[in-house]
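Provided below for reference: sequence and predicted model.
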Amino acid sequence: MPNTLSTPKAITLIALSIMIIFSGIIAFDAPSTIVLIAAGAAVIILSMIWGIKWEVIEKDLLDSIRSMFIPILILLAVGMMVGIWMLSGTIPMIVYYGLLFIKPSIFLFVVCLACCLMSIMAGTSWGTIGTIGVAFMGVSIGLGVPLPYTAGAIVVGAIFGDKMSPLSDTTVMSAAVSDVRLVDHIRHMLYTTVPGLVISLLLYLVLGFNYSGEIENEKITSIMNTLDTHFNLNPILLLPPIVILFLIYRNKPTLPVFGVGIILGGLLAAIFQGQGITEIATALNEGFLSSTGVELVDEMLQRGGLEGMLGTVGLLIAAAVFGSPLRSAGVIDVILNSIQRLAKTGKSMMLSNLSLHSFMFIITGSYYVTFAVLGPMMKSMYDKYGLHRKNFSRTLEDTGTALAPLIPWSVTGAFIAETLGVATGDYALYAPMLYLGIIFAIIYIITGFGIAKVEPTNKGNTNAAQHAADI
């Protein structure tokens, strides 16, 4: 039996996958989880018919799910942490003072910059989105700013910090698999990331001023009075996010850090809000459920809980069911071999790699998979054409880290949609930095601006030298 499929069969699997996904999600509006499982099942059946052993598929499937296990645990921990921080009054207090001090006209601008700062210091987009991001969504409701706008600003800020922070796992991983110094990788990403951030910030200023005249002071006053009545808003309630930020900044493991946040939230809920063990357990499991009697306040507070994240966990497992058999069938190997045969210049090679990683990331939904699988296989291509490998490490982030929030079934995209309560398609338009990085990357490849060069590896090969000159 073959270890990999032939090129025509690999292309057939890809075409079938695309047809099932687009027809299921767009034409029939079916749930993404079911569509991904259906596509995965079709790929598995055809692969086995064409000679791929089930043992190989099973191993890759288990490996994919195993790689997602820690992110899944973090996802569940964030759900519990949001629920208990609502019950303890931590998030309501942040919302209260956000309504008190932030002007609606600059709200989106401030949100984006605040998330940039926290994510750079903490090195985690998930930690940023699951803490101050959730609080900002509550402020957004109070100010009357559309939630997709706010979600977009939160995501842009969080992902910018995730890409630029030396503490970020994606930053470290993309540099490592490309054999690039971390500082060189971060500096090189400025070319594609900063222009997108600036354009995003300008967008948030424009959107903010457009909505600044529609805010009702009476509504804000009502929200603040309701929060003040139902919660004991003591400054000590800010302790959990401060501790979380400090621990993550000190590069402590994310899962234990969130555990500390959950424990602190439970203690504060008991001490300052008078909640018992039953109420605390319910908030951890089901989220904040108490009713304040004011519909707008209930809308911003009734979030979190472990149960609310289970659907997202199912989506991530479905993504593994879909993506892993493509790897088992050798589809990635077939495509890479085709690129190596067809790429005649450094430009065409870089454009092909950018397209391939984007495509494979959309398929698998996990940069942990694509970085680890494609990184070691692609990086050597750059040596042949006299191109620095930091061009490749930047491509991984532009088409992985930044693209992740735009893919509903990706680990990050599913986490954001569930945590912020806004569908991926609703906030995507208001997070331009995420896709502008790819656009700028393509422009740089075509023009040669921002493309780092080195001496070709095979110096005696005049063809390789010519390829480098073509850039």
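Nice, thanks for sending it over.

C-alpha from now on. contacts and neighbour counts both.
Will do.

next, the buried residues of whichever helix or strand Phe246 is part of.
Assigned by DSSP states H and E, Phe246 belongs to helix 239-249. Using 16 or more other CA atoms under 10 Å as the test for burial, helix 239-249 gives Pro240, Pro241, Val243, Ile244, Leu245, Leu247, Ile248, Tyr249.

the structure to be compared is supplied as follows:
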Amino acid sequence: MAEETASSRRQPSAAVAVVSFLAIVAVLVVLINLNVDTTMSLFVATIMAALVAFALKIPWKETESVLLKTVADCIPTFIIVIMVGMLVGIWIAGGTVPALMYYGMKIVSPSILVPLAFILCFLTSEFTGTSFGSIATMGVAFVGIASTTNIPMALVIGAVVCGAWFGDRMSPMSDTTNLASGVSRVPLYTHINSMLYSAVPAAVIAFVMFAIAGIAMGGGHTDPESQQIIMNALTENYNMSIWLVLPALMVLVVSALRMPAFLGFGLTIIVSVIFAMLTQGVGFVDIMNYAANGFSIETGAGPMVDNMLNRGGISSMTVLLVTFMVASLMGGIIKATGILEVIANEVLLKVIKGKTALVVVTLIYGYVVNFLAAGGQTVSIIVTQQTFEEAYERLNVDRRVLSRCLEDSATLSAPIVPWGVATLFVMATLGCGLEYIPYCWFIFLVPIAAVVCAATNIGMWDADGNRMWGKYKGMKGAPGKEPAQPVK
């Protein structure tokens, strides 16, 4: 029976794989452009993927096994999203986020607000290992500060997102950094060192662009009236003190101790609960409800202030979690169909003639999988690595280049996928739409830097770990395999 089942399964041809792929993408794009709810658009695309699996006669048990494995890989992210929602509600009730906003308005000059948002969100993610946590804490504070200036909010959020994902990508505590390193079998810090070659040039250029744009587009001016309204509302509703930022610094402590994300966030939540009760006099039952349902207050200053403070809680993440789950289902089914592997092996790998083309195709493939998997970084990293590992060995390119490409595409593209989980998180947490995506300059620059590295050999290594720049004279072909040819 097993042999009959295996033989009945159809291996998709290149044409079938491409058509199936385009059909699934078309469903997503068309429905979303028709303003169909993102979760429902993903659900319909999931059904489309299931129909492809059915047409290929893939046994349901096989599909289910891959699907469950994909969902299981996403569970740590589910937990982090839930805990971030709790922490935002607690920090707003306890005065931590309001204090960051209050003192930020007093200290931060509008002329440096945008580049500062990029740098501080980078540092927050670098120390915590989570872009979501950086968005929900430092990002919320900068959005509040920016609301009193004439700087376009989309620009500020673009800087926040770029900084958050830059730090997440380079942090040894990040789940995606460890995943890309692990599946590629590259030592963690070797992987991080490799990423510097594409990240640092892109970060420097993006920082300069944010600095220039912050002044050119906003003029560095503050709206004193709006700022005073917000600051007065905060002092009237909170026992304001600089000590209120201590729970935020707690995140740096757990990072220095290199605690796992779950334990680190758990300890931070416990400390933040105690802090809120002691500094603001919030009751234990109330703080638990804020963690579950979000903070709610009427400051008397109007919607401008109330909308910044009425947020957080697990309930604010419910739609995101459901969408994430549906996206995971779709990604698992697509992986089970094998159409991505066929597209890679029968179409993409055939055009690869050298290391530059290899890097370009890897980046494109990582982006495509991530867009198809609704920003599912885990799925994209794993599928892309499995698809291209052999090609890197064949062209005598070190795996650290592959692991870097996984992050340059799969990790960084997450917050620019319009229907993706990360994008929905940014919009839900910062109260914005998709208008921030064109300002994600760092995310767009990194792949360009990666291609430049491949073309110039700078930041490239052969399979033996020898660097390809300088006086390197390498050979193409996996070690021990003949014939070997000069690298192009």
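Here it is on my side, so go on. What you see is a predicted model, and the numbers here were worked out from it, not measured in a lab.

superposing both, give me the TM-score.
Overlay of the two chains. TM-score (TM-score structural alignment, normalised by the length of the first structure): 0.92; 465 aligned residues with a CA RMSD of 2.2 Å.

circling back: give me the stretch of the second structure that the helix or strand following the helix holding Phe246 of the first structure matches.
The helix or strand immediately downstream of helix 239-249 of the first structure is helix 254-272, counting by DSSP H and E. The aligned range for helix 254-272 of the first structure in the second structure is 261-279, by TM-score structural alignment.

next, the mean deviation of that stretch compared to the first structure.
Compared with the first structure after fitting, stretch 261-279 of the second structure deviates on average by 2.4 Å (mean CA distance after the TM-score superposition for the first structure).

what's the counterpart of Ile21 of the first structure in the second structure?
So, by TM-score structural alignment, Ile21 of the first structure is matched to Leu28.

dump the residue contacts of Ile451 of the first structure.
For Ile451 of the first structure, the contact set (CA atoms under 8 Å, 6 or more residues apart in numbering) comprises Leu387, Asn391, Tyr444, Ile445.

got CSV for these, with secondary structure and neighbour count too?
Listed next are the contacts of Ile451 of the first structure as CSV, based on DSSP: H, G, I helix; E, B strand; the rest coil; neighbours: other CA atoms under 10 Å:
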residue, secondary structure, neighbour count
Leu387, strand, 25
Asn391, helix, 23
Tyr444, helix, 16
Ile445, helix, 19
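
which of the residues you listed sits closest to Val145 of the first structure?
Relative to Val145 of the first structure, the closest of the contacts of Ile451 of the first structure is Tyr444; by CA to CA it sits at 35.6 Å.

setting aside sequence neighbours, what's the nearest residue to that closest one?
The spatially closest residue to Tyr444 of the first structure, leaving aside those adjacent along the chain, is Gly450, at 5.9 Å (CA to CA, 6 or more residues apart in numbering).

and for that neighbour, the neighbour number?
Using other CA atoms under 10 Å, Gly450 of the first structure has 17 neighbouring residues.

hmm, Phe440 and it touching each other?
No. Using CA atoms under 8 Å, Gly450 of the first structure is not in contact with Phe440, being 9.8 Å away.

and the match of Ile21 of the first structure, what element?
helix 14-33.

ok, then the element right after that helix?
helix 38-55.

what residues in the first structure pair up with that next one?
Counting by TM-score structural alignment, helix 38-55 of the second structure corresponds to residues 32-49.

got the contact list for Ile339 of the second structure?
Contact analysis of Ile339 of the second structure by CA under 8 Å, 6+ apart lists Pro12, Ala17, Val18, Ser20, Phe21.

narrow the residues you listed to just the buried residues.
Buried members of the contacts of Ile339 of the second structure, scored by 16+ other CA under 10 Å, are Pro12, Ala17, Val18, Ser20, Phe21.

for the last one, which non-adjacent residue is closest in space?
Pointing back at Phe21 of the second structure there. Phe21 of the second structure sits nearest to Ile339 (CA to CA, 6+ apart), 7.2 Å away.

how about that neighbour, what's its partner in the first structure?
So Ile339 of the second structure corresponds to Val331, using TM-score structural alignment.

quick check: that match vs Met48 of the first structure, distance?
Distance from Val331 of the first structure to Met48 of the first structure, counting by CA to CA, to the nearest Å: 14 Å.

so Arg258 of the second structure makes contact with Met173?
Yes. Taking CA under 8 Å as the definition, Arg258 of the second structure is a contact partner of Met173 at 7.1 Å.

more neighbours, those two?
Met173 (21 against 15).

counterpart of that one over in the first structure?
Under TM-score structural alignment, Met173 of the second structure pairs with Leu167 in the first structure.
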